[in-house]
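Visitor: my questions concern the predicted model and sequence given below.
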Amino acid sequence: MPAVGTILIGTVSGQGLVIAISPLLTRMYGPSDFGALAVLTAVSSVVGAFATFGVDRAVIVARTSGAVRHLIRVGATGAALIALLMGVVVWAGRAWLADLFAAPSLGELWWLFPSTSFAISLQRIFSAAITRQRRYRSIAVRNGLQGASQSLCNVLLAPLGPIGLLGGLLAGRLAGVLGLVRGASRPVPEEHSVRLATTLRDHRRFLLVTPWSAAVNVLGQQAPSIILAMSLGSTAAGFVALTMRVLGAPVGMIADAVAQWSAGAMGHRIRTGAPLATLVRRTVVRSALGALVAALLVVGLAPPTFTTVFGEQWADAGKYAQVLAPAFALQVVASPVTQLLSLLGRQTLQLGWDVGRLVLTSGSVLLATLVSYEPMVAVTALAAAMILAYGTVLVLVFTAVRRATPAASDIPAGAQETLSV
């Protein structure tokens, strides 16, 4: 898969830098700062996913460039309105937010919540547009710009306090959006214009169901960090946040590269009525082989590596990494193909799984924190919940692919494969 390699080069150059400077950041910022970052990331990611109104999925399978243009405009407008509303709410509750998570920086930097969520929404929308075009080099540029900008902000603004760490998330997303917009192609004329009302009607399931599914999906990933911060305090959550950052960065790099490639390839096959089963099996098997090797390395080397690289005070994070490694490995396998449920029109099934994962991951962590104040108990419960959730979605995806019977005759003649942004 040469395309995956192209995307991965950009991802490694960007996110690899994020990982590389982590030892430096742990000496510039404290555990409470990382806990605050976990809260900002969680809230902004959930709102940013919802605020696209599902157009980031619809764009992949939309059959004309006119429909794609309508969807992008609807998504961008909705994201701006949601960000404005979020800004008002967060500003009004900034003191409560700081007290809830025992993180004063969240009250002072409240404006990062709406601005970051808006940037995340735009990035999701434009990423989908570029993926539809299968412009993998542009995706690689985006990934490189995002990681480099985030890292520069983290380091250069460190003397100013927590804003350097928290603001890096916004800086990275904005740079990524800029890279995507510059990589988009020009409009392709169509013989017949597409009405906005027609586009909305044809993609109503995406617009009505997918926003909730996307928000719940991201919440399922981020909620455990929020619960840990609320139950055990931002310092304890900071140790887990570092673990999630170190493991999540390479997992995100690989999963994102494969997912971007597979979304373009699968979307093309869905639009043209080509079979999917072989592509899905090949994607899962190749991802599984790489994930298995990585998990074994983490289990064997994490504790001494964390102590040496990050310092003695972060020793517990290495133990958490050992426990979470199998769960993250399964996430690498499942993430690239999970999007197929939505792309195949199974939005309700996708929403059901997203809700189920949220209940599993959040419920397991919440129950663990009620039973014990020991973070390891919560981390172990989270790992078990993740394994069950991702194993289940793989079964659902293979079942959906087996039952899917796309008809090439249903694809309009002359459907455009190029779009404008």
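Guide: Looks like it came in fine.

Visitor: switch to C-alpha atoms for all contacts and neighbour counts from now on
Guide: Fine.

Visitor: distance of the closest residue to residue 358 other than its chain neighbours from residue 88?
Guide: Nearest non-adjacent residue to residue 358, counting by Cα to Cα, 6 or more residues apart in numbering: residue 220, 4.1 Å away. Per Cα to Cα, to the nearest Å, residue 220 is found 25 Å from residue 88.

Visitor: pick out whichever of those two has more residues nearby.
Guide: Ranked by neighbour count (other Cα atoms under 10 Å), residue 220 and residue 88 place residue 220 first, with 23 against 13.

Visitor: list the contacts for that one?
Guide: The contact partners of residue 220, taken as Cα atoms under 8 Å, 6 or more residues apart in numbering, are 354-355, 357-359, 361-362.

Visitor: so what touches stretch 18-29?
Guide: Counting by Cα under 8 Å, 6+ apart, 147-148, 150-151, 154-155, 158, 161-162, 165, 246, 249, 309-311 sit against stretch 18-29.

Visitor: give me that answer again for 7 Å
Guide: 147, 151, 158, 246, 249, 309-310 (Cα atoms under 7 Å, 6 or more residues apart in numbering).

Visitor: again, but for stretch 285-301
Guide: 322, 325-326, 329, 332-333.

Visitor: centre of the chain versus the longest helix that the chain contains, how much separation?
Guide: Longest helix of the chain, by residue count under DSSP state H: helix 234-272. Taking Cα atoms, centre = their mean, to the nearest Å, one finds the center of helix 234-272 at 6 Å from the center of the full chain.

Visitor: packing partners for that helix?
Guide: Under the contact criterion of 3 or more Cα pairs under 7 Å, 6 or more residues apart in numbering; DSSP states H and E, helix 234-272 touches helix 2-20, helix 31-50, helix 55-61, helix 112-133, helix 204-232, helix 315-338.

Visitor: between those, which one is nearest to residue 183?
Guide: For residue 183, the closest of the helices and strands packed on helix 234-272 is helix 112-133, at 7.6 Å, according to Cα to Cα.

Visitor: and the angle from that closest one to helix 31-50?
Guide: With axes from the mean of the first three to the mean of the last three Cα atoms, to 10 degrees applied, the angle from helix 112-133 to helix 31-50 works out at 50 degrees.

Visitor: now helix 112-133: how far from the chain's centre is it?
Guide: For helix 112-133, the distance to the chain centre is 11 Å (Cα atoms, centre = their mean).

Visitor: buried ones in that helix?
Guide: 112-133 (16 or more other Cα atoms under 10 Å).

Visitor: if any of the contacts of stretch 285-301 are buried, put those into a ChimeraX selection.
Guide: This is how ChimeraX selects the buried members of these, with burial counted by 16+ other Cα under 10 Å:
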select :322,325,326,329,332,333
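
Visitor: structure two is appended below for comparative analysis:
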Amino acid sequence: MRTAKRGVVQIVLGTVLGQGLVVLISPILSRLYGPADFAVLQVFTGVVSVLAVLVTLRLELAIPLAKDDKEARSVFAAGLWATLIGSVVLGVAGWLTAPLWAHGQTLDALRAVFWIVPPTGAAIAAFQLVSAQLIRGERYRDLAVRNATQGVGTAAAQLGFGLLGMQHLGLLLGTGLGRLFGLASMRPRKRTEPVEKLAVGDLTAAVSRFRRFPLVTTWSAVLNNLSRYAAFPLFAVTFGVLATGSLAFTTRLLALPVTVVGQAVAQVYLGRGAAAQRTNPKDLPRLTWYATGRLALLGIVPTLVVIIAGPWLFGVVFGDQWVRAGDYARILALAFLAQFVTTPATHVFNIVERQGLALIADAVRLVLVVGGPLLVWQLGGSDLAGVTAYAAAVFVSYLGVLGLVWWALRDAARRPGSSKKPDGMSVSRPHAGGETERAGAASDES
């Protein structure tokens, strides 16, 4: 547990350094870019996020679960090949179908710069694959350096392009460059012994072993990303570009705790949870609810501050044109608290290989976050009512996820042999300092 805590602290510090710079320059960015620019950014972020999920086939999630170093490297190599091929295919498909989806000011602006989508999606995908290798080896310090470098690169690029008057293109380029800076900072660990070369059969065997990730988890992740970002193109064609930009700017800021702390805890939880599932499955529920409870305690005070003083804070810090975004923040605060608390627990579905439950949860969330605001608009409701419907859908859906996590953990504990150690795995034993070690565990990653 001490190693996990130290890992969380290291990742959080790295992320705070990087994302903290993004926060510090947000008052400048809010004056260099307008709501229309942030609207394009958020739709672009949704597109490249879905692209990154599709091209990796979610194989990055299988890397921490691989039984040994060779299998982990095989999964990693398969993910890189899938990323290369998938980015080209989906990029061409998006360009060819642009006349079908590029309607309205925001989507038409995205079409004009669509050339940046495939390389950015590929950079995000590679970023995720390399990060999974670091998680498997519990190289939390390297993850911290990566997070810091990514944030600094993104902030510097978006600020510089904004000063040059590049409008939304500056925000989009900054997103991709930040990932590339993060990738450049991640170097493979030197090995003292030769590494066995991989054959095509190794890659296909690894993909076959973890086939539920491409076949099920990929589509669950696509639905998850669609549920996170579908509201923005929907708002663009219903409530208008200003409402879309305000919603985009608000969610960008409210998502920072999820990015800074929630993802740090989730990364450490995935590594520790996967190890627990391999060696001592009874530890998994304790790890899950410990992480969830700590995040709930950490998030409640900032949530109350946003609910009480959101509009005033946004107007003072970011300028008068963002007061409406402060109203949105007040409405969305509880929804983002629910997402923050649930962040690490969502990995349970992959760890216990119940990806079908995640697929159901993500499908339901997508229906709710699209159907709620759309119904409000059809009934003639205001943009505030649409944001309220969106917030309610997010909040309820994440509570449902926690319920499914509880059920999945309980079901996994009842499975025959769930309390036994897998063949070839040694029992975790305590150190004098209270930590645990996995004797005979495979070395990190390539």
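Guide: Now that the structure is in, tell me what you want to look at. As the structure is a prediction and not an experimental result, all values here were calculated from the model.

Visitor: just to revisit the earlier point, which residue of the second structure is paired with the residue nearest to residue 358 of the first structure in the alignment?
Guide: Matched to the second structure by TM-score structural alignment, residue 220 of the first structure sits across from residue 227.

Visitor: how close does its match sit to residue 303 of the second structure?
Guide: Going from residue 227 of the second structure to residue 303 of the second structure by Cα to Cα gives 22 Å.

Visitor: swap in residue 269 of the second structure?
Guide: Going from residue 269 of the second structure to residue 303 of the second structure by Cα to Cα gives 23 Å.

Visitor: do residue 249 of the second structure as well
Guide: Residue 249 of the second structure sits 17 Å away from residue 303 of the second structure, taking Cα to Cα as the criterion.

Visitor: next one: residue 251 of the second structure
Guide: From residue 251 of the second structure to residue 303 of the second structure the distance is 13 Å (Cα to Cα).

Visitor: longest helix in the second structure, please.
Guide: Per DSSP H, the second structure has its longest helix at helix 283-318.

Visitor: identify the residue of the first structure aligned to residue 185 of the second structure.
Guide: Match for residue 185 of the second structure (TM-score structural alignment): residue 179.

Visitor: what helix or strand is its match on?
Guide: In this structure, residue 179 of the first structure sits in helix 163-183 according to DSSP states H and E.

Visitor: how far does the helix or strand that that helix is followed by sit from the chain's center?
Guide: With elements assigned by DSSP H and E, the helix or strand that comes after helix 163-183 of the first structure is helix 196-202. In this view, helix 196-202 of the first structure has its centroid 27 Å away from the chain centroid, taken as Cα atoms, centre = their mean.

Visitor: give me the mean deviation of helix 196-202 of the first structure from the second structure.
Guide: Following superposition, helix 196-202 of the first structure is found to deviate from the second structure by 2.6 Å on average (mean Cα distance after the TM-score superposition for the first structure).

Visitor: residues in contact with that helix?
Guide: Residues outside helix 196-202 of the first structure that contact it (Cα under 7 Å, 6+ apart) are 67, 70.

Visitor: quick check: buried residues in it?
Guide: For helix 196-202 of the first structure, burial by neighbour count (16+ other Cα under 10 Å) applies to 199-200.

Visitor: among the helices and strands packed on helix 234-272 of the first structure, which is nearest residue 257 of the first structure?
Guide: Of all those, it is helix 2-20 that lies closest to residue 257 of the first structure, at 5.4 Å by Cα to Cα.

Visitor: buried stuff in the closest one?
Guide: 3-19.

Visitor: narrow the contacts of stretch 18-29 of the first structure to just the buried residues.
Guide: With burial judged by 16+ other Cα under 10 Å, the buried subset of the contacts of stretch 18-29 of the first structure is 147, 151, 158, 246, 249, 310.

Visitor: farthest pair within the residues you listed?
Guide: The largest separation in those, counting by Cα to Cα, is between 158 and 249 at 20.8 Å.

Visitor: just give me the neighbour total for the closest residue in space to residue 8 of the first structure that isn't next to it in sequence.
Guide: For residue 8 of the first structure, ignoring the flanking residues on the chain, the nearest one in space by Cα to Cα, 6+ apart is residue 257 at 5.5 Å. Residues contacting residue 257 of the first structure under the criterion other Cα under 10 Å number 26.

Visitor: next one: the one 3 residues further on
Guide: Neighbouring residues of residue 260 of the first structure were enumerated by other Cα under 10 Å; the total is 24.

Visitor: identify the residues contacting it.
Guide: residue 131.

Visitor: quick one: map it onto the second structure.
Guide: Using TM-score structural alignment, residue 260 of the first structure pairs with residue 267 in the second structure.

Visitor: any idea how far that match lies from residue 342 of the second structure?
Guide: 13 Å.

Visitor: name the nearest residue to residue 275 of the first structure, sequence neighbours excluded.
Guide: Among residues not flanking residue 275 of the first structure along the chain, residue 269 sits closest, at 6.7 Å (Cα to Cα, 6+ apart).

Visitor: any idea how far residue 396 of the first structure is from that neighbour?
Guide: Here residue 269 of the first structure is placed at a distance of 19 Å from residue 396 of the first structure (Cα to Cα).

Visitor: what does residue 149 of the first structure give?
Guide: Distance check for residue 149 of the first structure against residue 396 of the first structure: by Cα to Cα, it reads 38 Å.

Visitor: out of those two, which sits in the busier spot?
Guide: Each of residue 149 of the first structure and residue 396 has its neighbours counted (other Cα under 10 Å); residue 149 has more, 22 against 18.

Visitor: how about the more buried one, what's its match in the second structure?
Guide: By TM-score structural alignment, residue 149 of the first structure lines up with residue 153.

Visitor: then residue 296 of the first structure?
Guide: Residue pairing (TM-score structural alignment): residue 296 of the first structure is matched to residue 304 of the second structure.

Visitor: now do the contacts for the equivalent of residue 166 of the first structure over in the second structure.
Guide: Here residue 166 of the first structure is matched to residue 172 in the second structure, going by TM-score structural alignment. Residue 172 of the second structure sits next to residue 41 when contact means Cα under 7 Å, 6+ apart.

Visitor: the match of residue 149 of the first structure falls within a helix, correct?
Guide: Yes - judged by DSSP: H, G, I helix; E, B strand; the rest coil, residue 153 of the second structure forms part of a helix.

Visitor: I'd assumed residue 176 was in contact with it.
Guide: No - judged on Cα atoms under 7 Å, residue 153 of the second structure makes no contact with residue 176 at a distance of 9.3 Å.
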